[in-house]
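*Asks:* no FASTA, just this:
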C-alpha cells in the first residue's frame, strides 16, 4: 500500500514539475515569438486595437528593408568583431589572473584579490567618463578598438576561473614539475584543459554582454559605420514615428548569432556555472 502511495505521489510530483517547466518555457519563448510575428506584420497592423497575434498579411519585405534603413551588414560585422575580441581577451587575461590568484604564493595576495573584486561593486556608469577620456587621449573615438579595449578585462571572469582553478588537485602541478615543466607550461598544458567548462561559461557570458552592450557604444562611437548592431538598431526609433515591424526584423536577425553561440556552448556553459562554486 505504501509503495502504491509513493509511486502515485512521485507521478503527481513529476506532472506538477513538468507543468511548471512548460509554463516557464512558454513565458520565456513568448516575447521572442511575438517579436518574430511582429516582424512579419505591416506597419499599420501593429497599432491595431485589439492587437492581432498572427499577421493578417505576411510582410517578408520588412527583413529586406532593414538593410536599406541602416548599414546593417557592416554593423553586424562590427558586433562580431567586438564580441570575438572581447571574448578572446577576457579568456586570456582572466585565465592568467585567476591562475595567479589561485596557485601562486606572493605577499599581499589576499588583499590584492579583495581589491580586485571590489571593482564589482562600482557601477559601470561611473566608469564611462574616465574611459571616454582615455579613448579620446588615445585618439580611438569612433573606432572598433574603443569598443573592445574596456571589455577585455573582467573581475567577474577572474573570480569565476579562480574558483575552478582552486578545485584542481595540486598533485597534478607537482607531477608536472617533476617532469620538468615550467610554470607557463603547467598553466597552458595542464591547468587550462581542466577548466574548459568555466572557459566556455565565461565565453558565453562575455559574448552576450559585448553583443548587447548599448550605453558605451552610443557614447564612444557616433559614426554609424563603426557602431555595433545594438547601437545601430536604436537609430531606427524616431521621436514621432517608429517602424516596429522593421525594427523587430532587425532585432531578430541580430539575435541569431548569439542563439547559435549559446546552443553550441550550452552544455559547457551549464556545467561551468554549476561547478564554479565548488571548492576542492
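*Replies:* Yep, it's here. Since this is a predicted model, take the numbers as computed values, not measurements. Numbering: from 1, shown residues only.

*Asks:* contacts and neighbour counts: CA atoms only from here.
*Replies:* Noted.

*Asks:* how near is residue 189 to residue 248?
*Replies:* For residue 189, the distance to residue 248 (CA to CA, to the nearest Å) stands at 45 Å.

*Asks:* do residue 262 as well
*Replies:* Look at residue 262 and residue 248: by CA to CA, they are 21 Å apart.

*Asks:* okay, these two: which has more neighbours?
*Replies:* residue 248 (24 against 20; other CA atoms under 10 Å).

*Asks:* the more buried one should be in a helix, yeah?
*Replies:* Yes: with DSSP: H, G, I helix; E, B strand; the rest coil as the criterion, residue 248 is assigned to a helix.

*Asks:* okay, pairing it with this:
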C-alpha cells in the first residue's frame, strides 16, 4: 500500500514538474494557438478537398480530406458552363474601383478633419463616428431609394458610388494624419505650397502604411459585399461573385447537392483576398497601432 502511494506521489510530482516546465517555457501558449489555428483552417481544407470530389463522393464522405477519385469537373463546369467568368469580371471591376476611390476620398476627408479648421468640423466627426455604429442592414432601404431616384439602378455606377467612402477608413486616416508633426506642413507653407499640394506631395506619401491598410480592408470588404449588390442590381449580367455563388446554393446549374461545384466557386472566390492578406499581413499588423495614434 505504501509502495502504491509512493508511486502515485512520484507520478503526480512528475506531472507537476512537466506542467511547470511547459508553462514557463511558453510552449503551452503555442500548443493552444496551434489548436485554434487548426480549428479555423480545417473548414477551408475541407472546402478545397471537396471541390475535387465527385458529387457522390462528396455526399458519402462530406468531411473526408482525401477524395476517392480526384476530378476537376467542378472547376470545368464553373468556367465553361456557367456565368462564373462574368461574375468574376464584375467583382474585379467593382472591387478595384471601390478600393481606389476609398483610398483617395477617405484620405481627403481624413486630412480635412485632421488639419483644416472650418465650422461644423467637430459635428461632422461625431456624425462620422455615429455612422460607424449603425448596422448596414438599417441603411439598405434608404440606399435603395437613393439609387433608384438617381437613375443608376442596375449599373456599375449604382454598385460603385455608394461604396466609395467608408467611415472607418476616414477615421483611420484622420488619426494617422494627426500623428504627423505639423512642422512638416509648416515648412511646405513657407515654400508657398497650397493645401492640396501639401496633402498630395508631402502628407499622403507619409501615410503609405495606412493607405496599404485601407486598400486591403477595402478590397476585402467590396470583394465579399453581398447586401449592397442585392439592392443595387437585378439583371444577371450585373451579378457579382457573391450573388452568383449565392445562386448556386439554390441549384441553378443542375440537380443534386452539387457540393463540389459550390465549394469550388467559394474556394476560387477566397484566393484573391487570401493572397493579398498573406503578402501584406506583416505590414497590416505593424500599421494598425500607428494608424490609430492620437
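*Replies:* Alright, I've got the coordinates. Note that the structure is a prediction, hence the values are computed from the model and not measured.

*Asks:* and the residue opposite residue 143 of structure 2 in structure 1 once aligned, what element?
*Replies:* Alignment note: residue 143 of structure 2 maps to residue 131 in structure 1; criterion TM-score structural alignment. Following DSSP states H and E, one finds residue 131 of structure 1 within helix 128-137.

*Asks:* show me what contacts the spatially most central residue of structure 1?
*Replies:* In structure 1, the residue lying closest to the centroid (CA atoms, centre = their mean) is residue 208, at 2.0 Å. Counting by CA atoms under 8 Å, 6 or more residues apart in numbering, residue 208 of structure 1 touches 83, 258.

*Asks:* using the three-state scheme, assign residue 54 of structure 1.
*Replies:* Assignment for residue 54 of structure 1 (three-state DSSP): coil.

*Asks:* show me what residue 87 of structure 2 aligns to in structure 1.
*Replies:* By TM-score structural alignment, residue 87 of structure 2 lines up with residue 75.

*Asks:* thought that match was touching residue 221?
*Replies:* No: applying CA atoms under 8 Å, one finds residue 75 of structure 1 not in contact with residue 221, separated by 11.8 Å.

*Asks:* who touches both of those two?
*Replies:* Residues touching both residue 75 of structure 1 and residue 221 (CA under 8 Å, 6+ apart): residue 227.

*Asks:* residue 79 of structure 1 touches residue 228, doesn't it?
*Replies:* Yes: counting by CA under 8 Å, residue 79 of structure 1 does reach residue 228; the two are 4.7 Å apart.

*Asks:* more neighbours: these two, which one.
*Replies:* More crowded of residue 79 of structure 1 and residue 228, by other CA under 10 Å: residue 228, with 30 against 27.

*Asks:* map that one across to structure 2 for me.
*Replies:* By TM-score structural alignment, residue 228 of structure 1 lines up with residue 240.

*Asks:* find the nearest non-adjacent residue to that match, please.
*Replies:* residue 87 (4.4 Å; CA to CA, 6 or more residues apart in numbering).

*Asks:* after superposition, how close is the helix holding residue 131 of structure 1 to structure 2?
*Replies:* With mean CA distance after the TM-score superposition for structure 1, helix 128-137 of structure 1 departs from structure 2 by a mean of 1.7 Å once superposed.

*Asks:* so which elements touch that helix?
*Replies:* Judged by 3 or more CA pairs under 8 Å, 6 or more residues apart in numbering; DSSP states H and E, helix 128-137 of structure 1 is in contact with helix 215-220.

*Asks:* switch the cut-off to 7 Å
*Replies:* Here helix 128-137 of structure 1 touches no other helix or strand, going by 3 or more CA pairs under 7 Å, 6 or more residues apart in numbering; DSSP states H and E.

*Asks:* give me the residues contacting that helix.
*Replies:* 141, 146, 220 (CA atoms under 7 Å, 6 or more residues apart in numbering).

*Asks:* and for the very next helix or strand once past that helix, what span of structure 2 is it aligned with?
*Replies:* On the C-terminal side of helix 128-137 of structure 1, the nearest following helix or strand under DSSP H and E is helix 144-148. Mapping helix 144-148 of structure 1 onto structure 2 (TM-score structural alignment) gives residues 156-160.
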